[in-house]
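Trainee: fold the following and give me the result.
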Amino acid sequence: MRRGAFGRTLLGMDADEIPDEVLARRAALLDRAAFRVIVDRHGPALYRYARRMLDDPQDTEDCVQEAFAAAWTSLPQFAGRSSLRTWLFAITAHKVRSSQRRRTRTALPLPFVADDEVDRHAVDPERSAEGTDLLEALNAALRELPPGPRSAWLLREVEGLSYEQIAEVSGTTTSTVRGQLHRARGHLVQRMEAWR
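Mentor: Okay, here's the model as predicted:
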């Protein structure tokens, strides 16, 4: 975690040890250092999610920045009925949907694994090529899914959110989430059959 201008500690504690609820209350009181910890802690996951839902890096950055700007102004109203992480995902999902509505198509052009996660000096080039092909096939299969099932799958399988949290993020019910995940998993199993 970057400690930047606010130093190694915040509120007399290592910033990594401060619970989200405390950070949210501090940020609601316009504590910029607390908000920076929130951004550092949750920003990568929100970016990952938005990037996989949108097809343009600039749209993704704009979406995540808009989500954090909305969070900053809305934190005084954050009641804590959900976790801060779930609340931030809900804001980001709303911004993603808004961005998708402004565009005529949605796609997922980049590899599922971020470029900085790929070992460019793999010892086994054949295995590396297979892995790249597998990720490309997964990307293609994900692009075929409608936004709802794709979002549910990403939030569950990549970000580890519970069904209840996904329902809250999506503004739907856990039954709908189950249905979306069933649809997404079925589609992916069918499309990825050749990779078994």
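
Trainee: use CA for all of it now, contacts and neighbours both
Mentor: Fine.

Trainee: now for the longest helix along the chain, which elements pack on it?
Mentor: When secondary structure is assigned using DSSP state H, the longest helix within the chain turns out to be helix 32-53. The helices and strands touching helix 32-53, judged by 3 or more CA pairs under 8 Å, 6 or more residues apart in numbering; DSSP states H and E, are helix 20-28, helix 57-74, helix 84-102, helix 147-153.

Trainee: list the helices and strands the last one packs on?
Mentor: Helices and strands in packing contact with helix 147-153 are listed as helix 32-53, helix 174-191; criterion 3+ CA pairs under 8 Å, 6+ apart.

Trainee: quick one: buried residues of the last one?
Mentor: Residues 174, 176, 177, 178, 180, 181, 183, 184, 187, 188, 191 are the ones in helix 174-191 that count as buried (16 or more other CA atoms under 10 Å).

Trainee: look up how far residue 156 lies from the residue nearest the centre of the chain.
Mentor: Nearest to the geometric centre of the chain sits residue 49, at 2.7 Å (CA atoms, centre = their mean). Plainly put, residue 49 is 11 Å away from residue 156 if you go by CA to CA, to the nearest Å.

Trainee: circling back to that earlier point, ok, and what's touching the longest helix of the chain?
Mentor: The contact list for helix 32-53 (CA atoms under 8 Å, 6 or more residues apart in numbering) reads 1-2, 5-6, 10, 15-16, 20, 23-24, 26-27, 57, 60-61, 63-64, 68, 72, 85, 88-89, 92-93, 96, 106-108, 112, 147, 150-151, 154-155, 159.

Trainee: another one to check against the first:
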Amino acid sequence: MKSNGGQCEGPTQPEAAVEARQQLIDSDGCDFVTLVERYQPMMLRVARRYVADSESANDVVQETWLAAMRGLAGFEERSTFKTWLFAILIKRARSYGKRQSRVLCFSSWQNGKVSGEGAEEQAYLPQHRVGGAKGIGDRLPEEALLAQELRYQVETFVAALPKQQQQVMTLHDLEGYPFEEISSMLQISAGNVRVLLHRAHTKVRQMLRDYLEQLV
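Mentor: Predicted coordinates:
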């Protein structure tokens, strides 16, 4: 682009955003639709833990994609695109959730699933893990009822944790993010992430132990 004086100028902000977007797509080896297909399901799961319902989560994810496309010119590649994208998602989901005045949803615990790096952190439920080798349908009625009750209690205990501890447990234990990426997403140090996760595990373990002792 040239100015009125005939000298070359840099691209305008919209042009820079288009260029940055194209560079991202080229480097990723796929088009924008493929990027959405790749990240959308996980984005919806993460957003759902901050807002009241699936419709709200979908709104947050759509807002995140729009914000990401508008902000691509400022993406400096100091982190991966995925980490940068999810940092935007979490910020918007937090804001949306606060407006709804609700507690962080931890519904994924219903399936008793822990993935990724979180698999090695299951020690916070060392002898009373939620779920088990058998499906609920394969258990005796008493076992199925107890398993359901334990899942409910774990959800209750996690919902009672401080907000940041809930967030760290969600991202690490359920989504499998490494400490460094969680650090970027939540804008706290990796050391602080580890401390928060340890405290969360300790509290949930103690609450579950107290609950089980009351049943004896």
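
Trainee: ok now the longest helix of structure 1, how far from the chain's centre?
Mentor: Using CA atoms, centre = their mean, to the nearest Å, the distance from the centre of helix 32-53 of structure 1 to the centre of the chain it belongs to is 8 Å.

Trainee: what sits against residue 189 of structure 2?
Mentor: Residue 189 of structure 2 makes contact with residue 183 under the criterion CA under 8 Å, 6+ apart.

Trainee: same deal with the one 5 residues further on?
Mentor: Going by CA under 8 Å, 6+ apart, residue 194 of structure 2 touches residue 179.

Trainee: what's the counterpart of it in structure 1?
Mentor: Residue correspondence, TM-score structural alignment: residue 194 of structure 2 in this structure matches residue 178 in structure 1.

Trainee: and residue 171 of structure 2, by the same measure?
Mentor: Using TM-score structural alignment, residue 171 of structure 2 pairs with residue 155 in structure 1.

Trainee: helix, strand or coil for that match?
Mentor: Applying DSSP: H, G, I helix; E, B strand; the rest coil to residue 155 of structure 1 yields a three-state assignment of helix.

Trainee: ok, the closest residue in space to it that isn't next to it in sequence - how many residues close by?
Mentor: Among residues not flanking residue 155 of structure 1 along the chain, residue 161 sits closest, at 5.7 Å (CA to CA, 6 or more residues apart in numbering). Other residues near residue 161 of structure 1 come to 19 when the count uses other CA atoms under 10 Å.

Trainee: next one: the one 5 residues further on
Mentor: In terms of burial, residue 166 of structure 1 registers 26 neighbours under the definition other CA under 10 Å.

Trainee: then the one 4 residues further on?
Mentor: If you count neighbours by other CA under 10 Å, residue 170 of structure 1 ends up with 22.

Trainee: contacting residues for it?
Mentor: Contacts of residue 170 of structure 1 were listed using CA under 8 Å, 6+ apart, and they are 90, 93.

Trainee: picking up where we left off before, quick one: work out the angle between the longest helix of structure 1 and helix 57-74.
Mentor: Orientation note: helix 32-53 of structure 1 sits at an angle of 140 degrees relative to helix 57-74 (axes from the mean of the first three to the mean of the last three CA atoms, to 10 degrees).

Trainee: would you mark the buried spots in helix 32-53 of structure 1?
Mentor: By neighbour count with 16+ other CA under 10 Å, helix 32-53 of structure 1 contains the buried residues 33-38, 41-43, 45-53.
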